[in-house]
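Chemist: quick check, what structure comes out for this input:
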Amino acid sequence: MSASKPNWWKASTCYQIWPASYKDSNGDGIGDIVGIISTIPYLKDLGIETIWLSPMYDSPQKDMGYDISNYQDVYPPYGTLADMDRLIKECHDLDMKLVLDLVINHTSDQHAWFLESRRNKTNQYADWYMWRDPKIIQGERHPPNNWASIFGGSAWEYCRERDQYYLHLFVKEQPDLNWENEETRRGIYESAMKFWLDKGIDGFRVDTANLYSKDTSYPDAPILVPGEPYQPAFKYFTNGPRMHEWLQEQRGILDKYGDVFMVGELPDTKADEVLRYISAKSREYSCVFDFDVVMLGQNKEGGSKKHHTHKHTLPHFKEAIRKVQGLLHGTDAWTTVFLENHDQGRSLSRFATDKAIHRDQAAKMLAVLMCCLTGTLFLYQGQEIGMYNHPEYWGIEDLRDIDSLNAYNDVMHRHKGDPLWLKKAMRGLQLVGRDNGRLPVQWDNSANAGFTSGKPWIRVHDDYEHVNVAAQQADPGSPLNFWKKIIRLRKKYADLMIFGKDFQVWDKFDQDVFTFTKVHPDGHERILVFLNFSDEDQPLHYPTGLESVQKELLVCNFEEPGKYLTPWEARVYLIREGVVNGG
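Modeler: Next up is the predicted model:
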């Protein structure tokens, strides 16, 4: 079936590459661009059409490249500008697209703009960042307000040269840019966007895509976490008053380059506000990553308290997916489909099971779920082979993520090294810590999983001899080969799987099975999807009127489907007649 594709990116299958952990070509233990280039045929064979490359810009690496010191150069261990030119060409030669990360809420404190800005209050870049005078209380200097950084501690850092504080919503080495200043915005557009668009890239994944506009009266945040000196202040810097104005301005730059794909990271945003960003008429973002699914089980109000994770239920999971699919109902919007990225734990461990007995089946079940949802599909590196979270017995010395280390050290400090508290902290990091998604890709069963011939910058998962690309390429029944099959099926039935409408959940409160339907845009076909999220056989909950109609089995991750769903089984039926109206 041919899909109506007004924009190339709507039906594209995308793959996120985290460069440090993907493929090392020179044995220094760090992934690089030449390593990426060597795997492009592998990605093409998988069915990938667009690569999203996480930050490869020059950076002191305080936050794994999200602290950029030069937008127009490459972090030397990753390669050179010439390597990037070659990567762009190699992608385009295979009819693939390349999307880069756009990190323009903040820079590194080593960026030339900030080094000049901090010198005094009168230089050319003095107003390019968010500077405020101290608050003096009883003769003591304090930050301008009580806002907490997203990574913990105060969101303000004192600068002696100016006798002022600068705002940093993340680590102190990531000062926030002042978007209120028109000169700053022009500098961003030239350096971070036009430079790379002129080189031929096809779009951007936009980091912190709703944080540029702050409440510039900088009020104190209400007390949400009693006893803490600094409080979550998302209401004062998320979806601010000028966000849409600036995105309209930005689109004026992008329009000169054709159909540029802009997928925004949009945390902590209600559905009606999300629609303002992704309406086709508004032309701000092409689509966004809504985080309700991947934030399940985490406490958003408490900053980086990762030890406060809790078990979510399948009904919570269904509702989060329903919210995202519901954005398309009766609107001109578009959305994304994803369960993993560089900031999350692995989906097998978080939403299914990583027990060896059921792991492959569960990986295939999640593949079916993703490929049957409407929107632009995103896989994260290693997801196609079912990589899962690091073992519980790893220690803090095995982790590298600054957010995780801050969270652990916060517990260490508050509870004076109490071993039970530290065990609780490590359990939280094992579930949702960002390093889970940053372990090296497992290419084969040789030393260091074939990622590097040197010493890897972060520990390789202990199970790489069993879970790796080479072994799965040789196994027709592997998750990798199943992903290839289901991506092809998604393309074949694009009108139903990619562009289908009227998503409806039929077992909203069932704790074990997820049953949903979607309808062809023309209304003459429907898919019926059954997903077993448990270790036991489960009955099928047929939607009203669909049990006895004629059905064609499109895909199943079990050899011979029977009366019941086996553990972690997925089935997709095509219904051409007897279709009932969707809700």
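Chemist: drop to CA atoms for contacts and neighbour counts, all remaining ones
Modeler: Noted.
Chemist: where along the stretch 201-350 of the chain do the helices fall?
Modeler: 234-237, 243-254, 271-278, 314-326, 347-351 (DSSP state H, counting those that start in this stretch).
Chemist: how about the shortest one, which residues are buried there?
Modeler: Of the residues in helix 234-237, those buried under the neighbour-count criterion (16 or more other Cα atoms under 10 Å) are F234, Y236, F237.
Chemist: next one: the third one
Modeler: By neighbour count on 16+ other Cα under 10 Å, the buried set for helix 271-278 is V274, L275, R276, Y277, I278.
Chemist: returning to that earlier point: pick the most buried one from the helices of the stretch 201-350 of the chain.
Modeler: helix 347-351 (a mean of 22; mean count of other Cα atoms under 10 Å).
Chemist: what segments of the stretch 351-500 of the chain are strands?
Modeler: Here the stretch 351-500 of the chain has its strands, by DSSP state E, counting those that start in this stretch, at 376-380.
Chemist: the stretch 151-300 of the chain too?
Modeler: Assigned by DSSP E, counting those that start in this stretch, the strands in the stretch 151-300 of the chain fall at 156-159, 164-167, 203-206, 261-266, 287-290.
Chemist: check which element follows the strand or helix carrying F503 along the chain.
Modeler: For F503, the element it lies in under DSSP states H and E is strand 501-505. Later in the chain than strand 501-505, the nearest helix or strand by DSSP H and E is strand 513-519.
Chemist: mind giving me the packing neighbours of the next helix or strand after that next one?
Modeler: Scanning forward in sequence from strand 513-519 by DSSP H and E, the next helix or strand is strand 526-532. Applying 3 or more Cα pairs under 8 Å, 6 or more residues apart in numbering; DSSP states H and E, we find strand 526-532 packed against helix 359-371, strand 513-519, strand 570-575.
Chemist: here is a second sequence; please produce its structure as well for comparison:
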Amino acid sequence: MTIKEQFDQNIIIAGKDPKWWKEAIVYQIYPRSFKDSNGDGVGDLKGIISKLNYIKSLGIDAVWLNPIYASPNDDNGYDISNYREIMSDFGTMSDFDLLLAEMHKRGIKLIMDLVVNHSSDEHEWFKQSRSSRDNKYRDYYHWWPAEKGKPSYRWSWFDINSNAWKYDATTDSYYLHYFSEKQPDLNWENPRLRNEVHDIMRFWLDKGIDGFRMDAFQFISKDNSYPELPIEIVNKPVEIIKFYGNGPHLHEYIQEMNSEVLSKYNLMTVAEGAGSTPIEAMKFVDPERKELDIAYHFESVEIGKHLHDFGLVKYKNMFSNYDTVFKDKGWLAIFLANHDQPRMVSKFGNDSPEFREISSKMLSTFILTMRGTPFYYQGDELGMMNPRFETIEEYHDVETRNKYTNIKNKGGDLNAFLEEQKQIARENGRTPFQWDANKNAGFTTGDSWLKVNQNFKTINAEAQEKDPKSVLNYFRKLVQTRKDNPAFVYGTYTLLDKENPNVYAYMRELNGKKLLVLLNFTNDTATYNLKFKLEKHEVILNNYNDSTPVKNNQLRPYESVIIKFE
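Modeler: Purely as a prediction, here's the structure:
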């Protein structure tokens, strides 16, 4: 019985405010690396269209598509030069229209990235803005006249010199860029700019898309006095995010957007980087505030190089603290990977030959049994892992390359930097999708824009389709298990065995139906303590592909078990 059917029969308790986006499982596609249709080495829209039956077979409900807008590609599409055109690498607007129609034909919704904290410096707005101080587009961006002296130092994520103010001789002024110097920040304090953004949103929503993921949205409101960056947080990105984010008019601008645009459509909106605490995150998605739908916070992935360095107890407390704040209202995204993160199994699991498959399955179990909307990154359903590039030439990402140059200029340890990048670089998660064992993993017939992980001959979709015990087919079972059990969507979450350093155990319960989830995050047998007996229970899914009842309160290495009990 589907969740909808159970709602129709009034099985779900009242007060849960059912929404399609709460029940959806979202699959993220990084188009540059998904499937190339024309042999130019770059994934494209026609490539995605050719694989829609595969996407449908996963059982997912919606696709989050990374930016496909016109762009000079300094930051792989997050530097947009025209918000109403398709990047030529990806195809044409006709290709997009066909993609959207074919997705909807298969019951798949489409969520697009809305990247409006900044534009490309090649956008017509910025070209006009930098041309003269009295141009009508001047106030579309943040400018500081040189005669006032140098603006106070601000840190930039992607700048070689790590200064977010860039001098521009044309008008003897500095412009602000929190990211690459080719990504000038838009001035949301200007109501004309906000209206432009609203019109862009209507353009895509009127085409029939189903929602937006709001990129870097916590930064859109800025204090135009541009206060000095506190010395104690200089070069500390996580702390700088808190300093830059949640500007004085942030929620005012989002509420205006909701009133002018969002409230007019049946869509899903996701706030990236929503707040630095659970309480701050709630402000974005509290229904009474009329802002956005889903909070996509970063704490779950900003834990360092690997989960075992951070500690499972701290990790459990993090998720449980969010659940406490969100238990009665608001909604969260649940994820372990995306295009800005290393591969899920390499960071949170174990990508050794012995444990890659079983730990991949365990991590997928976690994502699909927690409360919140699951966001699942392409290739994780195969257990794809970090490629561990050896040289800087193998990287294309502006962040990695600029950091390398900065360290080189300062005489730093380049070998140590490259070794670190093998674990944390963004492009670890951007290598091409591994479709089969043919050249370039079946991604392209040409020269791939980014090197394919060399394990593609053994880790690929074609091989896993044929294996009923594969990571891929386990993912499909998990998806169906979530859809069959509304407790995983609307049920309460209760953390069990809180101080256990090896096992994450929790209960999901709805209308008296109880589901227990046990996850061993280690490569050894682990013991748990539930403080109650599992006398009558049924294992409905485990990642060892058997129905063996749990015994002696023990789990096998990286074992995950979903148990229905009385």
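Chemist: got a TM-score for the two of them?
Modeler: The TM-score (TM-score structural alignment, normalised by the length of the second structure) is 0.93; 548 aligned residues with a Cα RMSD of 2.1 Å.
Chemist: now the buried residues of helix 271-278 of the first structure in TSV, with distance to V103 of the first structure?
Modeler: Shown next, in TSV, are these (distance: Cα to Cα, whole Å):
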residue	distance to V103 of the first structure
V274	20
L275	22
R276	21
Y277	18
I278	19
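Chemist: with respect to K44 of the first structure, which of these is nearest?
Modeler: Among the buried residues of helix 271-278 of the first structure, I278 lies closest to K44 of the first structure (Cα to Cα), at 28.5 Å.
Chemist: which residue in the second structure aligns with the closest one?
Modeler: Under the alignment (TM-score structural alignment), I278 of the first structure maps onto V285 of the second structure.
Chemist: for that match, give me its contacts.
Modeler: E291, L292, D293, I294, A295, G330, W331 (Cα atoms under 8 Å, 6 or more residues apart in numbering).
Chemist: quick one, helices of the stretch 351-500 of the first structure?
Modeler: In the stretch 351-500 of the first structure, helices defined by DSSP H, counting those that start in this stretch lie at 359-371, 402-414, 419-432, 469-473, 479-492, 494-497, listed in chain order.
Chemist: between these, which one is nearest to E161 of the first structure?
Modeler: The closest of the helices of the stretch 351-500 of the first structure to E161 of the first structure is helix 402-414. By Cα to Cα, the value is 26.9 Å.
Chemist: now the closest one against helix 419-432, angle please.
Modeler: Relative orientation of helix 402-414 of the first structure versus helix 419-432 (axes from the mean of the first three to the mean of the last three Cα atoms, to 10 degrees): 160 degrees.
Chemist: map G450 of the first structure across to the second structure for me.
Modeler: By TM-score structural alignment, G450 of the first structure lines up with G442.
Chemist: how many neighbours does S94 of the second structure have?
Modeler: 11 (other Cα atoms under 10 Å).
Chemist: and if you look at E552 of the first structure?
Modeler: Neighbours of E552 of the first structure (other Cα under 10 Å): 12.
Chemist: okay, the counterpart of it in the second structure and R84 of the second structure: tell me how far apart.
Modeler: Per TM-score structural alignment, the equivalent position to E552 of the first structure in the second structure is E538. Per Cα to Cα, to the nearest Å, E538 of the second structure is found 52 Å from R84 of the second structure.
Chemist: swap in N66 of the second structure?
Modeler: 15 Å.
Chemist: the two: who's more crowded?
Modeler: N66 (22 against 14).
Chemist: just checking, the more buried one touches Y30?
Modeler: Yes. Using Cα atoms under 8 Å, N66 of the second structure is in contact with Y30, at 5.4 Å.
Chemist: quick revisit: as CSV, the helices of the stretch 351-500 of the first structure with distance to L348 of the first structure and mean neighbour count would be great.
Modeler: CSV is the format used below for the helices of the stretch 351-500 of the first structure (distance: least, Cα to Cα, whole Å; neighbours: other Cα atoms under 10 Å):
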stretch, distance to L348 of the first structure, mean neighbour count
helix 359-371, 6, 25
helix 402-414, 20, 18
helix 419-432, 11, 20
helix 469-473, 17, 19
helix 479-492, 12, 20
helix 494-497, 22, 24
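Chemist: can I get those in JSON lines including distance to K563 of the first structure?
Modeler: Listed next are those as JSON lines, based on distance: least, Cα to Cα, whole Å:
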{"stretch": "helix 359-371", "distance to K563 of the first structure": "18"}
{"stretch": "helix 402-414", "distance to K563 of the first structure": "45"}
{"stretch": "helix 419-432", "distance to K563 of the first structure": "34"}
{"stretch": "helix 469-473", "distance to K563 of the first structure": "30"}
{"stretch": "helix 479-492", "distance to K563 of the first structure": "23"}
{"stretch": "helix 494-497", "distance to K563 of the first structure": "25"}
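Chemist: so which of these gets nearest W506 of the first structure?
Modeler: W506 of the first structure sits nearest to helix 359-371 of all the helices of the stretch 351-500 of the first structure, at 14.8 Å, using Cα to Cα.
Chemist: what sits closest to D172 of the second structure if chain neighbours are left out?
Modeler: Using Cα to Cα, 6 or more residues apart in numbering and skipping the chain neighbours, the partner closest in space to D172 of the second structure is A146 (5.7 Å).
Chemist: for burial, what's the neighbour tally of the residue in the first structure that L382 of the second structure lines up against?
Modeler: Aligned counterpart of L382 of the second structure in the first structure: I385 (TM-score structural alignment). Counted with other Cα under 10 Å, residues neighbouring I385 of the first structure total 26.
Chemist: check contacts around the nearest residue to I385 of the first structure once chain neighbours are set aside.
Modeler: Leaving aside its chain neighbours, I385 of the first structure sits nearest to L480 (5.1 Å; criterion: Cα to Cα, 6+ apart). L480 of the first structure sits next to L46, E384, I385, G386, V469, Q472, Q473 when contact means Cα under 8 Å, 6+ apart.
Chemist: all set, thanks.
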